[in-house]
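Asks: task: produce atomic coordinates for the following.
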Amino acid sequence: MTSSQGRSAAVPASPGRPPSGTPRVTDRNELPDRVWTVPNALSALRLLGVPLFLWLLLGPQADGWAVVVLMVSGVTDWADGKLARVLGQSSRLGALLDPAADRLYIVSTLVAFVLRDVVPLWLVAVLVGRELVLAVMLLVLRRHGYPPLQVHYLGKAATFILLYAFPLLLLADGGGAWVAVVAPVAWALTVWGSALYVLAGVLYVVQVLGLVRAERAAPLPTAARPAP
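Replies: Got it, this is the predicted structure:
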């Protein structure tokens, strides 16, 4: 097994740095160690909304309030990243909380929708399968001494689309004159968001495999080569 210490011995560079000729991987540990920031507060608020959303959807089935929670989550998902850049408040904690909140909302929403028969099971299987594949890729990165890769803009766009598609799916699942208008829009956003979400996962896998291949192809420095 290749550990981060083993990588450092084979490559004359700091731990977490890819071999020569490959893009540098941004290490989240290089970000400031901040906790009390506005973006972190928004990410924490989003996380607290996950159990509230599930309870509203599966308990009293208060779909209107569940839609409000999802809409607030979508707005804060955009706002925390924007404020982190504008205010210069990027942090290690924020780099962990933001994608964690995204994944929790998407997975919990899909599970709840299956229990309510809002979306088909195959759609949930595809998106949850994507998360499982990415979890394996994180293990591969750790084994080779790399930090998790930064979230791709395509993944953020897909998450944003899905977080707005889900409330519309709830509205389309109910009754009312608006269903004929809302349902096509909801399913269009769901299909596009899901496709982009899977594509972002494929790009992540390609990046990880590219790093691993580049590391294996990199020649060992003279000091690390066995004596003749």
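Asks: make it CA atoms for all contacts and neighbour counts henceforth
Replies: Noted.
Asks: quick one: contacts for the residue nearest the centre of the chain?
Replies: With distances taken as Cα atoms, centre = their mean, residue 99 lies nearest the centre of the chain, 4.2 Å away. Taking Cα atoms under 8 Å, 6 or more residues apart in numbering as the criterion, residue 99 is in contact with residue 151.
Asks: recalculate using a threshold of 6 Å.
Replies: By Cα atoms under 6 Å, 6 or more residues apart in numbering, no residues touch residue 99.
Asks: again with the one 3 residues further on
Replies: Residue 102 makes contact with no residue under the criterion Cα under 6 Å, 6+ apart.
Asks: the lengthiest helix in the chain packs against which elements?
Replies: In terms of residue count, the longest helix belonging to the chain (DSSP state H) is helix 179-217. If contacts are counted by 3 or more Cα pairs under 6 Å, 6 or more residues apart in numbering; DSSP states H and E, helix 179-217 sits against helix 153-173.
Asks: so how far is the helix it packs on from its chain's centroid?
Replies: Centroid separation between helix 153-173 and its chain, computed with Cα atoms, centre = their mean, to the nearest Å, is 14 Å.
Asks: list the buried ones in that helix?
Replies: Under the neighbour-count criterion of 16 or more other Cα atoms under 10 Å, helix 153-173 has 154-173 buried.
Asks: for stretch 122-140, same thing?
Replies: Quick answer for stretch 122-140 (16+ other Cα under 10 Å): 124, 127, 128, 130, 131, 134, 137, 138, 140.
Asks: with distance to residue 148 and secondary structure added, can I get those in TSV?
Replies: Supplementary listing: the buried residues of stretch 122-140 in TSV, determined by distance: Cα to Cα, whole Å; DSSP: H, G, I helix; E, B strand; the rest coil:
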residue	distance to residue 148	secondary structure
124	24	helix
127	20	helix
128	19	helix
130	16	helix
131	14	helix
134	10	helix
137	9	helix
138	6	helix
140	10	helix
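Asks: which one of the residues you listed is nearest residue 149?
Replies: residue 138 (8.5 Å; Cα to Cα).
Asks: excluding its backbone neighbours, what's nearest the closest one?
Replies: Computed as Cα to Cα, 6 or more residues apart in numbering, the closest residue to residue 138 that is not its neighbour in sequence is residue 148, at 6.2 Å.
Asks: same check on residue 71?
Replies: Using Cα to Cα, 6+ apart, the nearest residue to residue 71 is residue 164, at 6.8 Å.
Asks: name the SS class of residue 118, please.
Replies: When classified by DSSP: H, G, I helix; E, B strand; the rest coil, residue 118 comes out as coil.
Asks: one more to line up against the first:
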Amino acid sequence: MAGKRVRRVEGADEVEAEAPSSDVGTPAAPEPARPAPARPAPQPRAAVAETTPAKPSLRAELFTIPNLLSAIRILLVPVFLWLVLVPERDVLAIGVLVVSGITDYLDGKIARATGRTTRLGAILDPVADRLYILAVVVGLGLREVIPWWLAVILPLRDVVLFSLVPFLRTRGFSALPVHFLGKAATAGLLYAFPLLLLGDGEGSVANLARVFGWAFTIWGVALYWWAGILYAVQVRRLLASTPRAR
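Replies: The predicted model follows:
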């Protein structure tokens, strides 16, 4: 074992270590411990938590092809009324109705094919349908192409259904989904109106258009009110089975 040598230096003991002995049995001095690698600091919970994707804004939803088509249909409603009532340009008015029917078919088809169904689209499409039906019955009623009782019973159904919306809101619903029967009724009426307008003239073509126009009108009105009754029954069941929303 290596010894120690002590000497006095100005009243204090100074310890001077001798050089280590070369004895084989002497253990080597332990190496200093290496510091452990630093671990990365844990991230805050808010930083690593999964975030819920934000819903697109109404402005972003508007600039999709299906919703732009619905918006164009709505913008063409006053154009149709002006063509029917002021210059009585029936051919151009029929063209507007045809464009409306085509875009009505395309907006739903494109939305389903591309998966771009939106909240705004669910509002714009039925609104455009109702506006066209209202505009056509008013225009054709003023032109005396259709009787006024027909111009009254079609919008009356929508007034009745609209009056049920406040009751739906008490159960947390904003509106009912569009029923297939309602879409069929709207399609029938959109076929009927151009034919009725075309049948307002003279000749064999006008006579044939008048016959088919009234056939589509009768079926369209019947389906329109049948769909309205189904909507009313659905509202009644929801009110009976769903508690009030808080």
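Asks: TM-score them against each other, please.
Replies: Remark: TM-score between the superposed chains equals 0.79 [TM-score structural alignment, normalised by the length of structure 1]; 188 aligned residues with a Cα RMSD of 1.7 Å.
Asks: what lines up against the residue nearest to residue 138 of structure 1 once you look at structure 2?
Replies: In structure 2, the residue matched to residue 148 of structure 1 (TM-score structural alignment) is residue 175.
Asks: cool, residue 81 of structure 1 as well?
Replies: Counting by TM-score structural alignment, the partner of residue 81 of structure 1 is residue 108.
Asks: what's the burial count for its match?
Replies: Residues lying near residue 108 of structure 2 (other Cα atoms under 10 Å) number 19.
Asks: so it lies in a helix, does it not?
Replies: Yes. Counting by three-state DSSP, residue 108 of structure 2 is found in a helix.
Asks: in space, what's closest to it - neighbours in sequence excluded?
Replies: residue 66 (6.7 Å).
Asks: the aligned partner of residue 185 of structure 2 in structure 1 and residue 99 of structure 1, how far apart?
Replies: If you follow residue 185 of structure 2 across to structure 1 using TM-score structural alignment, you land on residue 158. Separation of residue 158 of structure 1 from residue 99 of structure 1 (Cα to Cα, to the nearest Å): 12 Å.
Asks: same deal with residue 165 of structure 1?
Replies: Distance from residue 165 of structure 1 to residue 99 of structure 1, by Cα to Cα: 18 Å.
Asks: closest to residue 93 of structure 1 among the buried residues of stretch 122-140 of structure 1?
Replies: residue 138 (17.6 Å).
Asks: how close does that closest one sit to residue 209 of structure 1?
Replies: Residue 138 of structure 1 is 11 Å from residue 209 of structure 1, by Cα to Cα.
Asks: same deal with residue 144 of structure 1?
Replies: Distance from residue 144 of structure 1 to residue 209 of structure 1, by Cα to Cα: 11 Å.
Asks: quick one: which of the two has more around it?
Replies: Neighbours of residue 144 of structure 1 and residue 209, each counted by other Cα under 10 Å, are more numerous for residue 144; the result is 20 against 15.
Asks: which position in structure 1 aligns with residue 203 of structure 2?
Replies: Aligned partner of residue 203 of structure 2 by TM-score structural alignment: residue 176.
Asks: for residue 136 of structure 2, same thing?
Replies: When structure 1 is aligned by TM-score structural alignment, residue 136 of structure 2 is paired with residue 109.
Asks: quick one: contacts for that match?
Replies: Not one residue lies near residue 109 of structure 1 by Cα under 6 Å, 6+ apart.
Asks: got it, and residue 158 of structure 1?
Replies: With Cα under 6 Å, 6+ apart, residue 158 of structure 1 has these contacts: 193, 196, 197.
Asks: how many neighbours does the last one have?
Replies: Read it as residue 197 of structure 1. Neighbour tally, residue 197 of structure 1, other Cα under 10 Å: 23.
Asks: show me what it lines up with in structure 2.
Replies: Using TM-score structural alignment as the criterion, residue 197 of structure 1 maps onto residue 224 of structure 2.
Asks: tell me how far the residue lying closest to that match once chain neighbours are set aside lies from residue 161 of structure 2.
Replies: Excluding the flanking residues, the one nearest residue 224 of structure 2 by Cα to Cα, 6+ apart is residue 185, at 5.0 Å. Distance, residue 185 of structure 2 to residue 161 of structure 2, by Cα to Cα: 15 Å.
Asks: again with residue 177 of structure 2
Replies: From residue 177 of structure 2 over to residue 161 of structure 2 (counting by Cα to Cα), the distance is 13 Å.
Asks: tell me which residue of structure 2 lines up with residue 50 of structure 1.
Replies: Under TM-score structural alignment, residue 50 of structure 1 pairs with residue 77 in structure 2.
Asks: check which helix or strand that match maps to.
Replies: Assigned by DSSP states H and E, residue 77 of structure 2 belongs to helix 65-85.
Asks: what about residue 152 of structure 1, neighbour count?
Replies: Residues near residue 152 of structure 1, counting by other Cα under 10 Å: 12.
Asks: residue 187 of structure 1 now?
Replies: Residue 187 of structure 1: 17 neighbours (other Cα under 10 Å).
Asks: check the gap between the aligned residue in structure 2 for it and residue 207 of structure 2 for me.
Replies: Superposed on structure 2 with TM-score structural alignment, residue 187 of structure 1 falls opposite residue 214. As judged by Cα to Cα, residue 214 of structure 2 and residue 207 of structure 2 stand 11 Å apart.
Asks: between those two, what contacts are shared?
Replies: Shared contacts of residue 214 of structure 2 and residue 207, defined by Cα under 6 Å, 6+ apart, are absent.
Asks: give me the mean distance between stretch 155-171 of structure 1 and structure 2.
Replies: Compared with structure 2 after fitting, stretch 155-171 of structure 1 has a mean deviation of 0.7 Å; criterion: mean Cα distance after the TM-score superposition for structure 1.
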